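A.B. asks: my questions concern the predicted model and sequence given below.
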Amino acid sequence: MMLNRISFYAPIGLRAFSTARVSRRELAFQVFGPENEAVQRDPIVFLHGLFGSKQNNRTISKALARDLKCRIYNLDLRNHGDSFHAPEHNYSAMAEDVQEFMDQQKLEKSVLIGHSMGAKVVMTVALQSPERVSALISVDNAPVNAALKSDFPKYVRGMQKVEEAKVSKQSDADKILKEYEESLPIRQFLLTNLVRSDDNILKFRVPLSVIGDALDNMADFPFSASEGKRYDGPTLFVRGTRSRYVSDKTMPAIKQFFPNAQIADVEAGHWLISENPEGFRQGMFQRS
């Protein structure tokens, strides 16, 4: 089993709790795990994708905490969820945020799991500081420069139209978004970012202008093969069978950066954790 290959154990008392950010530069997070476990595996740090938040991974994190009896930290990356907003939004900056979070929480080593944007963040952390990463799981993204699907700029435009309309009902926001995205589940996912202002107007908690300007950065990967960076620890790439983000063409790059990488295919599209959570869980455990 992929996660059974984690070798570092440390005594630590656990309790389940959640917290929002307490200062401008700290990441908001939630924690799941057994309360009275005297000895545990390395903790897991779990990162969401673009337009997501720590809430997206609550259900799967509870299941993994139960299965593995370890502490799981769900983070809100910068410019997402309850975390701070900043004009710089790229993988190097987000990786630095994650390492600072690990320092703040006194996490010597962690298993890192990330989906989509979060996947490139955890890959960046592993290549920058391999000694801090006991295992790596990348969910439907690869260490390559690859243009994002054209849907993402469209989502930003639709969300900006919602804010311009100054709607007070989510149903009205959905009607506007429907002009930009036909899929109801995707619209519902985007609408999880809506918050109500003091004047009863709905707006998005993600800074749309920052995210819009950063979309090109989200297509990049901060390292090139010529730099010789590599992470030799246990690595799993989980990919959706109906997604194009981790094609067979990316395998040479994956193996160059992550020579011990294994691949698990899950019957799903890009949003595979929500589309097929049991398939995702099984994919994590089926590799030896």
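C.D. replies: Everything's here; your move.

A.B. asks: CA atoms for contacts and neighbours, from now on please.
C.D. replies: OK.

A.B. asks: against Gly52, how distant is the spatially closest residue to Ile60 that is not a sequence neighbour?
C.D. replies: Nearest residue to Ile60, sequence neighbours excluded (CA to CA, 6 or more residues apart in numbering): Pro277, at 6.8 Å. As judged by CA to CA, to the nearest Å, Pro277 and Gly52 stand 16 Å apart.

A.B. asks: relative to its centre, which residue of the protein is most distant?
C.D. replies: Taking CA atoms, centre = their mean, the residue of the chain most remote from its mean C-alpha position is Asp199, at 31.9 Å.

A.B. asks: comparison target below:
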Amino acid sequence: MNAVPRRISPLLHPKNFNRTHISTQISRGFKISASRRALDLAFDYHENGGKATGAPIVFLHGLFGSKKNNRSMSKALSRDLDRPVYALDLRNHGDSPHDKNHKYTALADDTEQFLQQHNLKDATLIGHSMGAKTAMTVALRNPDSCANIIAVDNAPVDAALASDFPKYVMGMQKVEEAKVKTAKEADKILEAYAKDLPVRQFLLLNLIKSPDPSVDHLVFRIPVRILGHSLDDMADFPFTDPDKHQFTKPALFVRGTKSHYVSDETLPIIGRFFPRFQLVDVESGHWVISENPEAFRRAVVEFLQEQD
């Protein structure tokens, strides 16, 4: 990738990373710890009509998301790269099972088991936000499990989530308490906790008709209280010593220019954990893939084509 000159913090050494800016116009065998219980994950499979025969891509969504969020991008990457794409529902999301343990080590357990169960070798792990930290966790503790990773708008550091996330949880709890029967009712309640309509629409994708025929109101398919209690865990990162854990294979970090999750100050620590990392700036907020899909797609395609 071609680096674009840009003023950087004096804390950074230019040899530690590569940077590319994309504007809105461009648009083997391994083991899982027996001490933890991995869950079987739901997934969608995209193979470009059977034409995708390359190494697999595994897509990991963010908090409150699901495999559906990445459907269009998964199809596009499968088409452009001739590679099959597995879009997962992480635990406590989508159609995957629920569990009180929602830490990154548990999310990584599930992901590693999925790779093993489906015999996915030389895979690329792409993760956004929570999914990004999950991909980083897998790569650092089990480097043989994947060929490279793409981390979208998150860094391998302990960093508080945006204050909006507790509000979202509170709003969803209020929706649950109201026992609404329509999405319109839910949206009206949620508006006090999430002002932006796209955010409310994203959260309300989790609101479904109850599978229990005796329940006549809508329910969230995600365990709102479990995820609410796990927000502090989602802010943490399980590794603190890059001298003990490194992923020396290629890694791409994609950050939104209007987001705070991957600041310049985090780049040196990214470089220590992932010494071969490249950085791409995409003009967007935290929701990089939905806000600027074309720029994200081009960044991923270019990076992965370089690896071929």
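C.D. replies: On my side now, so go ahead. A quick note: this is a predicted structure, and the numbers were derived from the prediction, not measured.

A.B. asks: thinking again about what came up before, of Pro277 and Gly52 of the first structure, which one has the most company?
C.D. replies: Gly52 (23 against 18; other CA atoms under 10 Å).

A.B. asks: for that one, which non-adjacent residue is closest in space?
C.D. replies: His80 (6.9 Å).

A.B. asks: pull the contacting residues for the alignment partner in the first structure of Asp44 of the second structure.
C.D. replies: In the first structure, the residue matched to Asp44 of the second structure (TM-score structural alignment) is Gln30. Residues near Gln30 of the first structure by CA atoms under 8 Å, 6 or more residues apart in numbering: 17-20, 54, 73-75.

A.B. asks: any quick PyMOL command for the buried ones out of those?
C.D. replies: To isolate the buried members of the contacts of Gln30 of the first structure in PyMOL, using 16 or more other CA atoms under 10 Å:
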select buried, resi 54+73+74+75
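
A.B. asks: tell me which of the contacts of Gln30 of the first structure you also see in the second structure.
C.D. replies: Retained in the second structure (both residues aligned by TM-score structural alignment, their matches' CA atoms under 8 Å) from the contacts of Gln30 of the first structure: 54, 73-75.

A.B. asks: can I get the residues you listed in CSV including distance to Glu35 of the first structure and secondary structure?
C.D. replies: As requested, these are arranged in CSV below (distance: CA to CA, whole Å; DSSP: H, G, I helix; E, B strand; the rest coil):
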residue, distance to Glu35 of the first structure, secondary structure
Lys54, 20, helix
Tyr73, 14, strand
Asn74, 17, strand
Leu75, 20, strand
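
A.B. asks: report the two of the residues you listed separated the most.
C.D. replies: Of all pairs drawn from these, the one with the longest distance (CA to CA) is Lys54 and Tyr73, at 8.8 Å.

A.B. asks: between the two, what contacts are shared?
C.D. replies: Joint contacts of Lys54 of the first structure and Tyr73 (CA under 8 Å, 6+ apart) are 29-30.

A.B. asks: if we can go back for a sec, just give the nearest non-adjacent residue to the match of Asp44 of the second structure, would you?
C.D. replies: Ser18 (4.1 Å).

A.B. asks: look up how far Glu37 of the first structure lies from the one you found.
C.D. replies: Ser18 of the first structure is 18 Å from Glu37 of the first structure, by CA to CA.

A.B. asks: how close does the residue nearest to Pro11 of the first structure when sequence neighbours are not counted get to Lys69 of the first structure?
C.D. replies: Nearest residue to Pro11 of the first structure in three dimensions, chain neighbours excluded: Val39, at 4.4 Å (CA to CA, 6+ apart). According to CA to CA, Val39 of the first structure and Lys69 of the first structure sit 9 Å apart.
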